[in-house]
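In: Mind looking at a prediction? Sequence and model below.
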Amino acid sequence: MRGQSIHNLSDFPVSNTVSPAASLLSNYVHIASETGNEKEAADFMMLQCRNKGLVIEKITYKKGSYNFAASLYPLNLHKPNIIFLNHMDVVPSGDPANWKHPPYEGFIDDGKVWGRGSLDMKGPAIIQLSAIERFVQLAQKEDLPYNVTLLCVSGEETGGAKGSAIVAKNFKELFTPAIVIGEGGSGIEKVSFLPKGKTYFGVSIIEKKPLWLKLSCSLHSAGHASIVGKNYANLHLINGLHKLVMMRQPIKMTSEAMLMFRSTGNIVGGLRGFTIKHINWLIFKPFLNHYVYQNPELESILCNTITVSNLGNADASPNQNAQKATALVDCRLLPGTSPEEMINFINRKIKDTLLHVSIVQQGPNQITTQPEFFFEKLAKAIKQTYTNAEVVPILFPASNDNSYYRAAGCPVYGLNPIIMSPLQIKSIHNNDEYIELEKIDKGIEVLETFLRSILILPDATRSSTTMHQQ
């Protein structure tokens, strides 16, 4: 039943023992919390956090803008804070008939929790909460060197204006952040240009900037479609969009991409490692061009992207020629590319003065978080959990709320602490979204190991580390 927040796992055919975290996720997915309708999800998560002994602080709690924090200690103690960021909203599910299991049932089958948000980002949120929960009793007995906070926000899927854009204001004063860990990189077992047999985890240190544009053409031409000729609004728009989607974006080697390549080259070693470390050398340009344009994951890291996301006309009969045509275009910008540069690039390529380009929405400016103490702790926790894993800093090819907190002056890493298959990655924002039960447990282990390495320290180390972070 769509929108019902609590159900019994016995209602579903579960062949294996289900962990408390998987059971909780199943219930959470059961709530249809599409952007703008997060209240029931917020109430549910706040109740779970309160029942687990966390201290709740509402930041905003009104329609379309439900944002709250749940912490080991009250925020007003101003302890250095490790903050796990997640969003409660999900994208629309589309036609339920296209799903293997109903999108808002949280169905458990074949060792997976199925449903909208199971991977983006309710699953990672439950992983975060489950890891924090394991330190509640310790925090009640001891004065730990850090606070740990679960930060749940609204509206991420539509740009964060009702969520992180609000929360990030006065963020440092309220949260005393030492580090923010949001969504971002994950583990991948097969990377086409890297040696087999290892799992490669990317921890994002920056994301692309989202830029949503509207292309429009208004042209007063014949009203009847049979006599319109070759000069009408829809044709101008189609020709312009065709030029955009068919051209290759130029490769741009950002400093963040070079850091990723150098780190990867050090791991790989040998001649291949040397090539990867120096991939920006002119001699390797043919090699780079070949692999970038043959591998979408590399292309998205080294190139700006342009995707036509929506086409529209005013309602009319089939034989009526539209006098105005519009399209929405999703652009993701690499560091160093401004919205003005992208708009100028588009205008140069389409070469049509009748097409007007305007900005619908854009994300905050990009700031890089350089790998440091918390990055190394995350990397060590990943390697302890996944024994064949390697960890590298990456430029994340999508966009999320992390940029708001970097813009507020906070270090931020992006990590979903699980291994994702190509099929699973394709399920994000798609039908049949899922997360494996085993990966939920592994993700909890990563974050618990990370927190344990920071919160439970010898006295001397604890004192010096705390002073350093303050």
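Out: Arrived safely, thanks for sending.
In: alpha carbons only for contacts and neighbour counts from here, please
Out: Fine.
In: my guess is Leu237 contacts Ser218, does it?
Out: No - using CA atoms under 8 Å as the test, Leu237 is too far from Ser218 to be in contact (9.7 Å).
In: Next up, a structure to set beside the first:
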Amino acid sequence: MAPDSHKTTIMILKYFFAIAIVCGLVPQGFGQNSPPNNLTVSFKGQQLSMTEVLSHYLQIPSVSGNEKEAGQFLQQISKENGLYITPMGQENGNFNFAASIAPLSPELPNIIFLNHLDVVPAGDSAQWTHPPFSGKVLDGDIWGRGAFDNKGPAIMQLFSIIETARQFQGTQLPFNVTLLAVSCEETQCEGGIRYVLDNFLEQLNPTVVIGEGPPSIDQVLKSDPDQDLFGISVAHKRPLWLELELKVTTSGHGSVTPVEYANKEMVLALDRLLKRKQKAIYTPVNVDLLKQLGQLEKGVNAFALKNPKFFKWAIIPKVRKQPEMFALFSNTVTLTRMDSHNDVINVIPSKITAHLDCRLMPGQTTSDFIKEVRQRLRNDDIYVTVVHEAPAMTPSDDNHPFYQFLAGSLKAAYPDAEPISIMQPNFNDLGQFRARGITAFASTPIRMDREYLNSIHQFNERIPVAALEEGEAVFRDFILKCINSEPLPNDMVRK
């Protein structure tokens, strides 16, 4: 998961906590769904379990830009277990490949499981209970950088595809099923998913993409705090990074303060921009989220959440008090860097730059947003440049059969849990598919205590061994539901 907005899962976790505060408002199929016991794959003459494969995988450092060795390991396992390999870049920073049940074909709709090979740096290894690239298995946990983000889920995906391939060996399936492993998701470089989609999209022929998302969370519903919710992401906010530059020629010595100078004017302009409250924006996705929670709540809370537009006057003030929640209802502007290009204290710089990390709600255009920024700055001498922006996208439909299959698989595995559709506050590789009009959903279908979630992108990242089997079973059940479904309408299947 890209760290651009800290952490998708941590953000979703905080966002669910914030929802809890808001709630304080007045025919026979192809195969069986039960998972086989003791799943193993072949690797160099050995039979390895999911735990063993993940442990090996974690022992290969693959910080962004150095993914090749880890990619070769995953690719070799895929090849030895009968999947068809399509290389899509073979160098560090752009090592990507597809591993499919059938050869890739523009004629065969493809269910793609997306994951990334790279991880964030481990930081100070002395702060880890076990070395960050040890792959240590102890007391029911597997330790190492990337255990959750994103190597553990990748192994769940891989095993589900290999098991499906074994089950239906020699059978012509209505869909191909593919593991797509890419580089540099954490840094959003020019390689990785962008390179893959620019050069291999037609060959991949995705009909749906399943990528990384949040696990389950509880303590959300006021009326039933123990109720587990599985958020399935159908949309995301997109990043827009801006550089502001101001030049003001003045006398250079700090002993005499000019009436106007670059640092002062930039600070005043930024104050005007940042102190003003962002407008709350209702979208179909966040309105639907509130309504879903209303269906699960009870009493007056349920009534208010079921009618979010009527009770917007009451809901939004509550939401504003929780930044993690309000981020799902507004564009955001965060000042992340300022530079006066001057290391001497008694010299007045003539130039200053500032960088803003802005996140735009679905449907918001870059041009309209920059126009609003300029109006709030109220300084025509400040030059605004776009440093980076993600493409606009259309949210995926939570009434789509593939969403219903995934929600059904979660419900089958966790009968007491409730799947709900959500929007993620940050951006990951799924956004590149959504920007091209391809249906994409994000979920990590496992239960984990919060102490595990708090270790993501931090010290002591780890994942429960039991979660691997649970996640693999959900992914494979999803594949079976897709395979066993009635033929989908042509407008729902990319061919």
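Out: Thanks, I have it. Predicted model only: the values in this text are computed from it and were never measured.
In: what TM-score comes out when they're superposed?
Out: Once superposed, the chains reach a TM-score of 0.85 (TM-score structural alignment, normalised by the length of structure 1), with 445 aligned residues with a CA RMSD of 2.9 Å.
In: Looking at Leu237 and Ser218 of structure 1 now, which is surrounded by more residues?
Out: A count of neighbours by other CA atoms under 10 Å puts Leu237 above the other of Leu237 of structure 1 and Ser218, at 24 against 18.
In: Shouldn't that one be within a strand?
Out: No - secondary structure of Leu237 of structure 1, determined by DSSP: H, G, I helix; E, B strand; the rest coil: helix, with no strand assignment.
In: can you tell me which residues contact it?
Out: Shown in contact with Leu237 of structure 1 (CA atoms under 8 Å, 6 or more residues apart in numbering): Leu215, Ser216, Cys217, Ala325, Thr326, Ala327, Leu355.
In: Please repeat the previous calculation with a cut-off of 7 Å.
Out: Contacts for Leu237 of structure 1 were tallied using CA atoms under 7 Å, 6 or more residues apart in numbering; they are Cys217, Ala325, Leu355.
In: What is the equivalent residue in structure 2 for the last one?
Out: This points to Leu355 of structure 1. Using TM-score structural alignment, the partner of Leu355 of structure 1 in structure 2 is Ile382.
In: Excluding chain neighbours, what is closest to its match?
Out: Counting by CA to CA, 6 or more residues apart in numbering, Leu246 is the residue found nearest to Ile382 of structure 2 once chain neighbours are left out, at 4.8 Å.
In: what do you get for Pro225 of structure 2?
Out: For Pro225 of structure 2, ignoring the flanking residues on the chain, the nearest one in space by CA to CA, 6+ apart is Gln219 at 4.2 Å.
In: any idea whether the residue nearest to Ile382 of structure 2 is helix, strand or coil?
Out: Per three-state DSSP, Leu246 of structure 2 ends up strand.
In: does it really touch Pro349, like I thought?
Out: No - taking contacts as CA atoms under 7 Å, Leu246 of structure 2 lies outside contact range of Pro349: 10.5 Å.
In: what residues are shared contacts of those two?
Out: Ala262.
In: picking up where we left off before, any idea how far Thr334 of structure 2 is from the match of Leu355 of structure 1?
Out: Shown here: Ile382 of structure 2 relative to Thr334 of structure 2, a distance of 17 Å by CA to CA, to the nearest Å.
In: more neighbours, these two?
Out: Taking neighbours as other CA under 10 Å, Ile382 of structure 2 and Thr334 compare with Ile382 leading, 21 against 12.
In: Could you measure from that one over to Met266 of structure 2?
Out: With distances taken as CA to CA, Ile382 of structure 2 is found 8 Å from Met266 of structure 2.
In: about what we covered before: got a list of what whatever residue of structure 1 lines up with the residue nearest to Ile382 of structure 2 touches?
Out: Under the alignment (TM-score structural alignment), Leu246 of structure 2 maps onto Cys217 of structure 1. By CA under 7 Å, 6+ apart, the residues touching Cys217 of structure 1 are Ala233, Leu237, Lys324, Ala325, Thr326, Leu354, Leu355, His356.
In: which among these end up buried?
Out: Buried by 16 or more other CA atoms under 10 Å: Ala233, Leu237, Lys324, Ala325, Thr326, Leu355, out of the contacts of Cys217 of structure 1.
In: And the residues you listed, which is closest to Ala178 of structure 1?
Out: Closest approach between those and Ala178 of structure 1, by CA to CA: Thr326, at 44.7 Å.
In: where along the stretch 1-150 of structure 2 do the strands fall?
Out: 40-43, 46-49, 84-91, 94-100, 110-116, 137-138, 141-143 (DSSP state E, counting those that start in this stretch).
In: Now mean neighbour count and distance to Gly71 of structure 2 too, for these, in JSON lines please.
Out: Shown next, in JSON lines, are the strands of the stretch 1-150 of structure 2 (neighbours: other CA atoms under 10 Å; distance: least, CA to CA, whole Å):
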{"stretch": "strand 40-43", "mean neighbour count": "18", "distance to Gly71 of structure 2": "14"}
{"stretch": "strand 46-49", "mean neighbour count": "14", "distance to Gly71 of structure 2": "18"}
{"stretch": "strand 84-91", "mean neighbour count": "17", "distance to Gly71 of structure 2": "9"}
{"stretch": "strand 94-100", "mean neighbour count": "27", "distance to Gly71 of structure 2": "7"}
{"stretch": "strand 110-116", "mean neighbour count": "26", "distance to Gly71 of structure 2": "9"}
{"stretch": "strand 137-138", "mean neighbour count": "15", "distance to Gly71 of structure 2": "22"}
{"stretch": "strand 141-143", "mean neighbour count": "24", "distance to Gly71 of structure 2": "19"}
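In: Indicate which one of the ones you listed is closest to Asp368 of structure 2.
Out: The closest of the strands of the stretch 1-150 of structure 2 to Asp368 of structure 2 is strand 110-116. By CA to CA, the value is 32.5 Å.
In: which one in structure 1 is aligned with Ile193 of structure 2?
Out: Residue mapping for Ile193 of structure 2 onto structure 1 gives Ser164, with TM-score structural alignment as the criterion.
In: Is it correct that that match is in contact with Asn402?
Out: No - contact criterion CA under 7 Å: Ser164 of structure 1 and Asn402 do not qualify, at 8.5 Å.
In: Touching both of the two, which residues are there?
Out: Common neighbours of Ser164 of structure 1 and Asn402 (CA under 7 Å, 6+ apart) do not exist.
In: in the stretch 351-495 of structure 2, which spans are helices?
Out: For the stretch 351-495 of structure 2, the helices defined by DSSP state H, counting those that start in this stretch occupy 366-377, 401-413, 430-434, 450-453, 465-484.
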